[in-house]
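**Q** Provided below are the primary sequence and the corresponding predicted coordinates.
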Amino acid sequence: MNWKQLPLGPLQTNCYVLYDNDKNAVIIDPAGDADKLLTFLQENELHPVAILLTHAHFDHIGALDTAREAYNIPVYLHEQESDWLEDPQKNGSGRMMPEAAFTTKPADHLLQSEGRLQFGGFEFQWLHTPGHSPGSVSYWHKETNTVFSGDVLFSGGVGRTDLYGGDMDTLLASIHEQLLDLPENTVVACGHGPFTDIETEMNSNPFINGFGA
């Protein structure tokens, strides 16, 4: 089992493609630059089976409809952002780039109660980690010991909370109550920038160390 980080779109948001030896794949946050994403999938002869969204901000969904239609695969999103894909104000494109505001088709499946997601040989534990947005989700893949955290936790930082539905106290609580409970050697595959690990962030991330002080 392997995963590839693909910085895509105007904000170089990290899209991740997790794939197995049989060339089946799961796409996490198809951020943009649809041609680059499809080229990677085609050149590696991968067969996506699902798209997982960590949340519905515009910079994480730019290639969503192109990818889902190219492979006829379902999209998963937290129920608290069920209408964000169709609302430029909520997904942020209307605020951040009003001249190019956009929408996508709604998700096929809405996540409700925390638990497992399984697609063939892929199994994820999904964690509700709100704060950056109300429906932010982190996907822990035990086999590769990786948590795909979206914009919840970064290397040396945390997600912004000044966008629609954001809240810093909620975000920090999510990190402490959900992500820091994972094994300390868990790799954190962030929505922007380099990947990190839980132990490093516990020891050196100033936002985490200052929480509750």
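**A** Yep, that arrived. Numbers count the residues shown, from 1 in each chain.
**Q** can we go C-alpha only for contacts and neighbour counts from here?
**A** Noted.
**Q** the residue nearest the centre of the chain and residue 180, how far apart?
**A** For the chain, residue 54 is the residue whose C-alpha lies nearest the centre (Cα atoms, centre = their mean; 3.0 Å). Look at residue 54 and residue 180: by Cα to Cα, to the nearest Å, they are 18 Å apart.
**Q** where along this protein do the strands fall?
**A** For the chain, applying DSSP state E gives strands covering 2-8, 13-19, 24-28, 47-52, 75-78, 109-111, 115-119, 122-128, 137-141, 146-150, 153-154, 157-158, 187-190, 196-197.
**Q** now residue 153: closest residue in space, sequence neighbours ignored.
**A** Of all residues not flanking residue 153 in the chain, residue 159 sits nearest, at 6.1 Å (Cα to Cα, 6 or more residues apart in numbering).
**Q** tally of neighbours for that neighbour?
**A** The number of residues packed near residue 159 is 21, by other Cα atoms under 10 Å.
**Q** next one: residue 65
**A** Using other Cα under 10 Å, residue 65 has 17 other residues around it.
**Q** mind listing what the nearest residue in space to residue 45 that is not next to it in sequence touches?
**A** Leaving out its chain neighbours, the residue that sits closest to residue 45 by Cα to Cα, 6+ apart is residue 23, at 6.6 Å. Residues in contact with residue 23 (Cα atoms under 8 Å, 6 or more residues apart in numbering) are 44-47.
**Q** against residue 73, how distant is residue 23?
**A** 15 Å.
**Q** likewise residue 190?
**A** From residue 190 to residue 73 the distance is 24 Å (Cα to Cα).
**Q** which one of the two has more residues nearby?
**A** Neighbour totals were compared for residue 190 and residue 73, and residue 190 leads with 27 against 15 (other Cα under 10 Å).
**Q** which residues touch that one?
**A** 14, 148-155, 196.
**Q** another one to put next to it:
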Amino acid sequence: MGKLAAAIVTVTPFQQNCTILWDDETREGVVIDPGGEVERIKAALEETGVTAKTIWLTHGHIDHAGGAEALKQALGATIIGPHEADRELLESIEQQSEMFGVPGGFQNAYPDQWLAEGDTVSIGEHVFEVLHCPGHAPGHVVFYNSAHRFAHVGDVLFQGSIGRTDLPGGDHDTLLRSIREKLLPLGDDVSFICGHGPGSTIGRERLNNPFLT
């Protein structure tokens, strides 16, 4: 088993971190949250030499899932996640496109497999635990790999901030509970990639994030 490697492709006007994760020995990988600009994501896969047969979704907002269906078709991949509580969001991506005024070929997404708390997903031998972390979106999930002390937290937690809760299905208190009960207990040494902007560590956010102090 090789090490985990990551590349971020920042896509769409939402500046969303589409993440490619892979095993550096086998080059087997996954695409997390292809929000759009699918040709750029495909180019990044070719550049890194990564084969991705699965797409993982953290939640159903347009900026994270708007390109999932097109990428699925392009790669012959399967879409895994998020939690089924985001079904309505995923089936209204085209509607979200009109609402936000962002044309660009966004498509509704139809996962091949929903995820729930306690499930696991894998990249080869790298196993990730699934944590259901609602608040930003009802069906938001986080992917956590204990061996590498690493998580992909989507839009739950950011460097110095937290996910917005003013969108449909958002709830501030629920989001803070998800962070306190699911993310902070992972440990201060856990580093994370988030859905927008630079990553951080749980410890840094516990100390410095104004929403948590």
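**A** In hand now; what should we look at? Note that the coordinates shown come from a computational prediction; the quantities given were computed from them, not determined experimentally.
**Q** coming back round to it: wait, the residue nearest to the centre of the first structure touches residue 80, no?
**A** No: at 11.9 Å, residue 54 of the first structure does not count as touching residue 80 under the criterion of Cα atoms under 8 Å.
**Q** counterpart of residue 134 of the first structure in the second structure?
**A** Counting by TM-score structural alignment, residue 134 of the first structure corresponds to residue 138 in the second structure.
**Q** residues near its match, how many?
**A** 25.
**Q** try residue 125 of the second structure
**A** 10.
**Q** which residue lines up with it in the first structure?
**A** By TM-score structural alignment, residue 125 of the second structure lines up with residue 121 in the first structure.
**Q** now do the contacts for the residue lying closest to that match once chain neighbours are set aside.
**A** The shortest distance from residue 121 of the first structure to any non-neighbouring residue, by Cα to Cα, 6+ apart, is to residue 20 (7.9 Å). For residue 20 of the first structure, the contacting residues are 1-2, 121, by Cα under 8 Å, 6+ apart.
**Q** looking at these, spot the one nearest residue 175 of the first structure.
**A** Checking those against residue 175 of the first structure with Cα to Cα, the nearest one is residue 2 at 25.1 Å.
**Q** what residue in the first structure is paired with residue 14 of the second structure?
**A** Per TM-score structural alignment, residue 14 of the second structure is aligned with residue 11.
**Q** count the residues that sit near the residue lying closest to that match once chain neighbours are set aside.
**A** Once flanking residues are discounted, residue 11 of the first structure sits nearest to residue 59: 6.6 Å by Cα to Cα, 6+ apart. Here the number of neighbours of residue 59 of the first structure (other Cα under 10 Å) works out to 24.
**Q** was I right about residue 59 of the first structure contacting residue 10?
**A** Yes: contact criterion Cα under 8 Å: residue 59 of the first structure and residue 10 qualify, at 7.4 Å.
**Q** coming back round to it: same list (the contacts of residue 20 of the first structure) but as a markdown table, adding distance to residue 202 of the first structure.
**A** What follows is these, written out as a markdown table (distance: Cα to Cα, whole Å):
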| residue | distance to residue 202 of the first structure |
| --- | --- |
| 1 | 27 |
| 2 | 25 |
| 121 | 31 |
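**Q** any idea how far residue 164 of the first structure is from the residue nearest to residue 17 of the first structure when sequence neighbours are not counted?
**A** Sequence neighbours aside, residue 27 is the residue nearest to residue 17 of the first structure in space, at 4.7 Å (criterion: Cα to Cα, 6+ apart). Distance of residue 27 of the first structure to residue 164 of the first structure, given as Cα to Cα: 25 Å.
**Q** list the contacts of the aligned partner of residue 96 of the first structure in the second structure.
**A** Using TM-score structural alignment, the equivalent of residue 96 of the first structure in the second structure is residue 100. By Cα under 8 Å, 6+ apart, the contact set of residue 100 of the second structure is empty.
**Q** look up how far residue 69 of the second structure lies from residue 100 of the second structure.
**A** Counting by Cα to Cα - residue 100 of the second structure and residue 69 of the second structure are separated by 19 Å.
**Q** and the end-to-end length of stretch 70-81 of the second structure?
**A** 16 Å.
**Q** now that stretch: buried residues?
**A** Residues of stretch 70-81 of the second structure classed as buried: 70-72, 77-81 (neighbour count, 16 or more other Cα atoms under 10 Å).
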